[in-house]
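Colleague: A structural model of the following input is requested.
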Amino acid sequence: MNPPTVTPAPTEPAAPSPSVATTDGVYSTESVRTARERSAVLEQQIAADPSRFRVLTGERPTGALHLGHLIGTVDNRVRLQAQGVEIFLIVADYQVITDRDVAGDLPAVVREVLLDYLAAGIDPEATTIFTHSAVPALNQLLLPFLSLVTVAELERNPTVKAETAAAEKRGRRGMSGLMFTYPVHQAADILFCHANLVPVGQDQLPHLEITRTVARRFNYRYAADRPYFPEPDALIVPAPTILGNDGAKMSKSAGNALEIRASEDETVAFVKKAKTDSERHITYEPDRRPEIANLLTIGAHFAGTTPEALAESVGTAGAGRLKQVVTEALVEGLRPMRARRAEAAAHGPEYLHDLLARGNARANEIADSTLDDVRDLMRMTY
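Modeller: Below is the predicted model:
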């Protein structure tokens, strides 16, 4: 299958991208502004002709998806899918063991994640859902791609730096080789299917820069006359940090998350326990009043309004009224998702198995073709 039309990549290995990172892996304000301006143009192009784009997105299957996933990433995938953009959705099971000694019960977790995708509105007929471990050719691209980056470049990656600091703080074993090479594995995820668009938050821009670097250097070294890999663009999407009911970032491991699969009673209890403050007048001030702002963000997302408008509607009625409004919006917003999830689960495990098998088959077909092309370009076909 032919990849979507893309703009040819530059052929100079040192050519800077329009969103180049600094040496410590942090983007400058100017670079972020440039990336945001580019994203606005991309949104216009998507609206005009979605067939030009192929998106790669996904996450590690570390547990059932929760409200933070839904608002932060999943709903945006559903939006792009509805616009007609081709999406490859990776369940990155190999990445679970980047920072774990054991993978846990991955089959059970993957099933729950698939049900959550279906609940949110992901359509497996329109979106290709697949797993890392089921696509050998994708993972084999890691070897030639590793030859295109330096150790210093990997060490500057924010994820690698953060994991190094976290491991030292926890006194755990040293960072695994898989974690260290994670940015290049991510490049293989994106480039195997010739994705030319990756939805990210602005804090994830340095991650995508490694992929752009790999594509640019591969093209220069092996396909200078006719660049083979696109340099994927970042589509910066609003990705608010959703807090749990304890005021900390929502996380399953922290026990403060509301899962998509939660019951109506659990949803009501979650909001009831949410932290607020003592001020009677409800205002949207994320820096000064993060807990109130979080409830406004959640409520507005499901009510189809803005946090500012929701705050104005509550006014001086206080946190009790705010929680009532947010609860109502959440319950109504999640009701159709719970219905879709229950319907999918009722089909039994064979349904999910077949769904994933179809996605894996399509991903394998494309990955095999890409690997064959890479071998030919590297003159490694014997």
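Colleague: from now on I want contacts and neighbour counts done on CA atoms only, so please keep to that.
Modeller: Noted.
Colleague: can you give me the end-to-end span of stretch 91-110?
Modeller: With CA to CA, to the nearest Å as the measure, stretch 91-110 spans 8 Å from end to end.
Colleague: can you give me the buried ones in that stretch?
Modeller: Buried residues in stretch 91-110, counted by 16 or more other CA atoms under 10 Å: 91-99, 109-110.
Colleague: please give me the structure for this one as well, since I'd like to look at both together:
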Amino acid sequence: MSRIGVRSFGGVDDPPGDPVNTTVLPAPVPSAVTADARVRSAALEEEVRRSPGRFRVLTGDRPTGRLHLGHYFGTLHNRVRLQDLGVELFVIVADYQVLTDRDVADDLPGHVEELVLDHLAIGVDPARSTIFTHSAVPALNQLMLPFLSLVSVAELNRNPTVKDEIAHSRQSAVSGLMFTYPVHQAADILFCKANLVPVGQDQLPHLEVTRTIARRFNARYGDGVFPEPEALLSDAPLLLGTDGTKMSKSRGNAVTLAADADETVRLIRGAKTDSERHIAYDPVRRPEVSSLLLLAALCQGRTPVEVADGIGSGGAAALKRTVAEAVNEHLAPIRARRAAYARDRAHLREVLREGNERARAVADATLAEVRTVMNSRY
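Modeller: The predicted structure follows:
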């Protein structure tokens, strides 16, 4: 629930501030923790396949721009997969969280609509899944207050992902919203009692805060109110942007889902490669070439080595032509659906209205239960 990049749920959102120095990474999760999480995640995948109806997933993104191929292969297609398996899916458009590392939310209504468009185009079905905006669910945000009482300042300060986010924030000073982001995310997850959260390993510390809050709330006020959500770890492929750095919304180095075929060709034609004519998959020595091969392979359902073998000594021009054709063919039906939905903006607003109503009903019920066990219903 987003690399997951640090700003999305199990997704691949841009890091705060879009730092130019892409070698700076979040503090690593201890390998033993990651290994245990991967073992448990594999077991959860089997459980999902056997009994999808037992699971409720909360995932989503901040509306800060159009989603791109990195988002699509990193997390979006997995959301549709889980939905189609029969898992109950909640997709949060985290508009409040845009302000965690920005002073203002630029063109928020437009970005929200673009995010909804992208989800509908890839196959998220509002009849089976709930798409809603953060700000439209007041009861969700009311959970922040009791949740904040369950964690210490020291615990929040130790969170490695928060420390990295603060280090690369666009703001001149750290806001309270930025500092308490893991608790805000806990409210997002627990308001609907999600028990499964798709994440990348860099988001494990955030999810552990959510688990801690659920555990402490249950111990203090009433056992069984909140589940301790588990991590469904993603193996999101690392796709570089066309400039050879991390693919990002704001750098102009990504192919968005909304781009047309000609724009896609233009962007990929300008992608950074290297001077070697023979095309080979070697992520360590030839990262830019290998990223393009991986992109074509993902679109074609092949391995990067197979794509490279088919190009051989054709050079960068043949590589880019292969990638552009693969991307355009793969995205053609998605773009057609997106264009159709874009022509009916009233439908987009109706999707959000119905999703907001559903989310509010769930949040109101959860908050009522919380008030009851906290003995604060008057």
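Colleague: one step back: closest one to A317 of structure 1 out of the buried residues of stretch 91-110 of structure 1, please.
Modeller: V109 (41.3 Å; CA to CA).
Colleague: looking at the buried residues of stretch 91-110 of structure 1, which are in strands?
Modeller: Of the positions in those, V91 sit in strands, assigned by DSSP state E.
Colleague: for stretch 321-337 of structure 2, buried residues please.
Modeller: 322-328, 331, 334-335, 337.
Colleague: what stretch of structure 2 does the one helix or strand V326 of structure 1 maps to fall on?
Modeller: Per DSSP states H and E: V326 of structure 1 is located in helix 318-346. Using TM-score structural alignment, the residues of structure 2 aligned to helix 318-346 of structure 1 are 315-343.
Colleague: also stretch 70-86 of structure 1?
Modeller: Taking TM-score structural alignment, stretch 70-86 of structure 1 hits residues 72-88 over in structure 2.
Colleague: next: stretch 281-290 of structure 1.
Modeller: Aligned by TM-score structural alignment, stretch 281-290 of structure 1 falls on residues 278-287 of structure 2.
Colleague: now stretch 145-156 of structure 1
Modeller: Counting by TM-score structural alignment, stretch 145-156 of structure 1 pairs with residues 147-158 of structure 2.
Colleague: ok, L292 of structure 2 to E263 of structure 2 distance?
Modeller: 16 Å.
Colleague: out of these two, which sits in the busier spot?
Modeller: Neighbours were counted for L292 of structure 2 and for E263 using other CA atoms under 10 Å; L292 has more, 29 against 14.
Colleague: not counting sequence-adjacent ones, nearest residue to the more buried one?
Modeller: V323 (6.6 Å; CA to CA, 6 or more residues apart in numbering).
Colleague: quick check: that neighbour touching R266?
Modeller: No. Judged on CA atoms under 8 Å, V323 of structure 2 makes no contact with R266 at a distance of 11.6 Å.
Colleague: ranges for the strands of the stretch 51-200 of structure 2?
Modeller: All strands of the stretch 51-200 of structure 2, identified by DSSP state E, counting those that start in this stretch, fall at 56-61, 88-93, 129-133, 196-199.
Colleague: L352 of structure 2 and H134 touch, don't they?
Modeller: No. If you go by CA under 8 Å, L352 of structure 2 and H134 don't touch, sitting 10.9 Å apart.
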